[in-house]
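1. Here is a sequence with its predicted model. Questions after.
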Amino acid sequence: MNDLHTDHPDAVSSPGLALWRVTNAWQRRIRTALAPHDLTHVQYVLLASLTWMDRTEPVTQRDLARHAGLDVMMTSQVVRALEAKGFVVRERHPTDRRAVALEPTPSGTGLANRATRDVEAADHAYFAGMDPSIAEAFLTGLRGLAARVDDED
């Protein structure tokens, strides 16, 4: 008998706990995939996002943070670390003196592409056991949750 007052009859009935367990297991795999690239998961997400984004207009740290779903201050700190490693260039924004424009360096773009291959291989291996129809429903559910989070911000 336990003293926890919960709506769930057992631990495996809690969607939040299930998400926690799955997320932690998946993140361990991603960290392992990124280790040879000397990137943290957050560094990878920001570098890959910046490489992915349309840069016909200058990309600000705020734009990058919004795209990646991260805090602007954290984004600023991580971008500085990526700049120190030579993977990102931070320059004055051409029209907004308060903003910084971001651009991946050629070595940053190359690293983002190499790391993406390993991250996607880890994703494929992790989710390989899911039935394709369940995987599609799972992705649809995640997109729905992400849209709700985006609406709250």
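-> Thanks, I have the structure now.
2. Only C-alpha atoms from now on, for both contacts and neighbour counts.
-> OK.
3. Could you measure from the most centrally placed residue in the chain over to Arg28?
-> Central residue of the chain (Cα atoms, centre = their mean): Val45, 4.2 Å from the mean position. Distance of Val45 to Arg28, computed by Cα to Cα, to the nearest Å: 15 Å.
4. alright, now check it against this:
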Amino acid sequence: MHKEIDFQFKRPEDSPGYLLGQLTQLWQRNQKKVLDPLNLTSTQFVLLAALGWLSKKSDAVTQIDIANQSNSDRMMVSKVLRTLQEKKFISRREHPTDTRAKVIQLTEAGANVLQEALAAIERSDIDFFSSLGDKLPVFNQKMAYLIKQNKEE
């Protein structure tokens, strides 16, 4: 005889974690469809977007800056940046003041693919979340709140 498993939630649809997981998988599938033709993974796009955003404010963006901006693991960021460098989407040069750090910059090809990816991803997001209508701002606020409450410093 098997032990009865006791679930706190009566149905999977009552579990916020289950719902978030399902929604994330659907959203990631959408992202993949949009990014595959651009030869980018979702992670590569996130790091390029973080670099693009940070580059608007600084000429000396580092790997640590990108990891912090994207809320990503530093070792993973290092590996993905190497791949982006191999694709000629980014370049690395010596940091002017920190000998341990490299300055990461978008190349022209990287800026072009990022601009194309941003437009495609934004269209995809608008379509994906369109059924929320005027509830989208509240949905975004609640997601931002959960990120802030659960982010490890």
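-> That came through fine. Just so it is clear, the model here is predicted, and its values are computed rather than measured.
5. Now the TM-score, please.
-> The TM-score (TM-score structural alignment, normalised by the length of structure 1) is 0.93; 150 aligned residues with a Cα RMSD of 1.3 Å.
6. quick one: the residue nearest to the centre of structure 1 is in a strand?
-> No. The assignment for Val45 of structure 1 is helix, going by DSSP: H, G, I helix; E, B strand; the rest coil, so no strand is present there.
7. which ones are touching it?
-> Val45 of structure 1 is in contact with Ala68, counting by Cα atoms under 8 Å, 6 or more residues apart in numbering.
8. Give me the distance between Leu38 of structure 2 and Gly110 of structure 2.
-> Distance of Leu38 of structure 2 to Gly110 of structure 2, computed by Cα to Cα: 11 Å.
9. just how off-centre is the helix or strand hosting Trp26 of structure 1 within its chain?
-> For Trp26 of structure 1, the host element (DSSP states H and E) is helix 15-34. Distance of helix 15-34 of structure 1 from the chain centroid (Cα atoms, centre = their mean, to the nearest Å) equals 13 Å.
10. and what of stretch 105-120 of structure 2?
-> With Cα atoms, centre = their mean, you get 15 Å for stretch 105-120 of structure 2.
11. how much does the helix holding Trp26 of structure 1 stray from structure 2?
-> Following the fit onto structure 2, the mean deviation recorded for helix 15-34 of structure 1 is 0.4 Å by mean Cα distance after the TM-score superposition for structure 1.
12. about what we covered before: where's the residue nearest to the centre of structure 1 relative to Ala68 of structure 1, distance?
-> 7 Å.
13. mind listing what's buried in stretch 35-46 of structure 2?
-> 35, 40-41, 44-46 (16 or more other Cα atoms under 10 Å).
14. Turn the residues you listed into a markdown table, including distance to Ala119 of structure 2.
-> Compiled in a markdown table, the buried residues of stretch 35-46 of structure 2 are given as follows (distance: Cα to Cα, whole Å):
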| residue | distance to Ala119 of structure 2 |
| --- | --- |
| Leu35 | 11 |
| Leu40 | 14 |
| Thr41 | 15 |
| Gln44 | 16 |
| Phe45 | 12 |
| Val46 | 14 |
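15. tell me which of these is nearest to Lys56 of structure 2?
-> Lowest distance from Lys56 of structure 2 to those (Cα to Cα) belongs to Val46, with 15.7 Å.
16. where's that closest one relative to Leu40 of structure 2, distance?
-> 10 Å.
17. Much appreciated, bye for now.
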